[in-house]
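> For reference, the sequence and a predicted model appear below.
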Amino acid sequence: MTRVLTLNLQHGRPGAGAALDPATAPLAGADIRDAGAAREVLAALADQLRALTPDVIALQEVDLGQARSGRLDQAAELARHLGWAHHRFAAAWAGPVAGLRRRPRRSALLSPADDLLGGLRESAGLPPAGFGNALLSRLSVSSWHVRRLGRGPALVTHDDGAAWDPRAYRVHTSTARVLLAAVLKDRPAGEDSRAAGPAGPAGSRPEPCLAVGSTHLATRSDVATTQLVDAWAALTSLPGHHLLAGDLNLRADALARLGTARALGDGAT
């Protein structure tokens, strides 16, 4: 059985419960703009994640190179603390949180060339910066996949005021969203893969591979619904069984009516 955990990281900010645990209380008020403090917080989080014994961790609201979180590669930092070799970050957008957000040329943001303004950041001595989703896996990954889910159309609303007054209107836009997926190999990393013939020992066959996706959908339910359908279609185009995890910003009843996939478990999505 593969154990999958999903978590909205909230860019590594210590949660309210940190003050309640003696082990993490000293970090409750940590200023994670300092790289050292940010690393301590992620190390403590890795200990908590390890205690849950997951095989795969799907993360949302993950920072890369952001000043507010010590300019760390948060996905890589957590994977290092867990001792996991397989991890990937996918940016929904590139650039600083407070500044010009833009579509990345490549979602991994592995080099300045992946960002339209990456060369300027490099000349200023700054690493690539972005915000998005991540996947960490204790199991071997055979392939990684990214699907851009867009941001949906703008919504114009009218407040109190004359119809002819431009100040009476508001334009609401959504942040760009992305799906990151990993196709896991059919055996855990390090497990003896020797088999007695094509069917394996005692006639058994290896379990089919699993495609796991991590996403964070728009806060507007109409946009989130469209993104969910797109994300599920992209995920199910991959081989094996399929599991979509993430912060869906949709009520459970809305998911049930949509009928896109079978929900696992109960609770807020």
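On my side now, so go ahead.

> going forward, measure contacts between C-alpha atoms and count neighbours the same way
Will do.

> Sketch out the strands for this protein, chain order is fine.
For the chain, the strands defined by DSSP state E occupy 4-8, 56-64, 86-94, 130-137, 141-150, 155-158, 169-172, 177-184, 210-216, 241-247.

> one more structure, for comparison:
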Amino acid sequence: MTKLFWGIMTGIALLATSCDKSAAPDPAPADQPADKTDTLASLKVMSYNIHHCNPPSKPDYIDINAIVGVVKAQKPDLLALQEVDVNTSRSGALNQAQEIANKLHMRYFFGKAIDYQGGAYGVAILSKYPLAETTVHRLPVKAGTEGEPRVMATAKVTLPDGTTMRFGSTHLDAQSDPANRQLQVRAISDIAAGESLPFIIAGDFNATPDSDVINALDSQFKRTCQVCAPTIPASNPSKAIDFIAYRHPANKFDVAGHQVVSEPYASDHRPVVAVIKIEK
């Protein structure tokens, strides 16, 4: 796409990209193990659209323990969640981000996309390591599309050896027209271009690898899969729309492993897990 096209699209956006700074993320549970001081050789990263912890086979049933069990089996260092409910009536007025983090003994930050049923709905970041500079980046929506507001939540993560990186969780527009997703991924790419820290992003992009949306993502990030296994629907997946991607100013990241977890019950998406090697 030309620069002129993107200028026009951005100019007619209903919601310009903005960000909300959070004073601090919620702390780790009291029994969170002390941080190590050794140097990490790799990071295990997981992305999971959790469908507000509602198994598709059980309408109106919330099963947080099913989501926790799936995550616990993978033991990620960093976890990006999408479709997270906080204090909504449909999910039992429970802070799902906090509850999942407590059960996993991880720190967390919730990024609200919209108000919903008396509470909030959005994305979350969970981490074994300290979080700071937590931010909700509000992504643009094209005027007249009635697109639901979308966000990218980011946090600075401090690794055991004291080095820092940025981690993000996002969930792009789901409409059949890709116009909003194109605006949103361009906004994410612009944020990444101005970032000096190593940056890992994970989420539900609602776009397949052959789309212009993922091509735009690839302009700033490297995905942990190039031939990507499908992630939806969970019962019999046919499309890959959930991805983990990274960028490092000194090219110190590389992929040591990537998989889509075979999990058909807990959500309508299958989770994605990648091991990102940190070169020294």
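The structure has been received and is ready for your questions. Note that the coordinates shown come from a computational prediction; the quantities given were computed from them, not determined experimentally.

> Got a TM-score for the pair?
The TM-score (TM-score structural alignment, normalised by the length of the first structure) is 0.63; 183 aligned residues with a Cα RMSD of 2.0 Å.

> quick one on the thing from earlier: and the strands of the first structure as TSV, adding distance to residue 74 of the first structure and mean neighbour count?
What follows is the strands of the first structure, written out as TSV (distance: least, Cα to Cα, whole Å; neighbours: other Cα atoms under 10 Å):
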stretch	distance to residue 74 of the first structure	mean neighbour count
strand 4-8	13	16
strand 56-64	6	25
strand 86-94	9	26
strand 130-137	9	26
strand 141-150	18	18
strand 155-158	33	12
strand 169-172	30	12
strand 177-184	16	26
strand 210-216	15	26
strand 241-247	17	20
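
> For residue 75 of the first structure, see how far away the aligned partner of residue 50 of the second structure in the first structure is.
Superposed on the first structure with TM-score structural alignment, residue 50 of the second structure falls opposite residue 9. Residue 9 of the first structure sits 10 Å away from residue 75 of the first structure, going by Cα to Cα, to the nearest Å.

> So for those two, which residues contact both of them?
With contacts taken as Cα atoms under 8 Å, 6 or more residues apart in numbering, residue 9 of the first structure and residue 75 have residue 62 as neighbours in common.

> quick one: the helices in the second structure?
Using DSSP state H, the helices of the second structure run over residues 3-11, 64-74, 96-104, 179-193, 212-218.

> quick one, which of these is nearest to residue 128 of the second structure?
Nearest to residue 128 of the second structure, of all these, is helix 96-104, at 9.1 Å by Cα to Cα.

> quick one, the closest one and strand 78-86 angle?
130 degrees (axes from the mean of the first three to the mean of the last three Cα atoms, to 10 degrees).

> Pull out the buried residues from helix 96-104 of the second structure.
Buried residues in helix 96-104 of the second structure, counted by 16 or more other Cα atoms under 10 Å: 96-102, 104.

> Summarise which helices and strands it is packed against.
The contact analysis (3 or more Cα pairs under 8 Å, 6 or more residues apart in numbering; DSSP states H and E) places helix 96-104 of the second structure against helix 64-74, strand 78-86, strand 107-116.

> Would you convert the ones you listed into JSON lines that also reports distance to residue 274 of the second structure?
What follows is these, written out as JSON lines (distance: least, Cα to Cα, whole Å):
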{"stretch": "helix 64-74", "distance to residue 274 of the second structure": "10"}
{"stretch": "strand 78-86", "distance to residue 274 of the second structure": "10"}
{"stretch": "strand 107-116", "distance to residue 274 of the second structure": "20"}
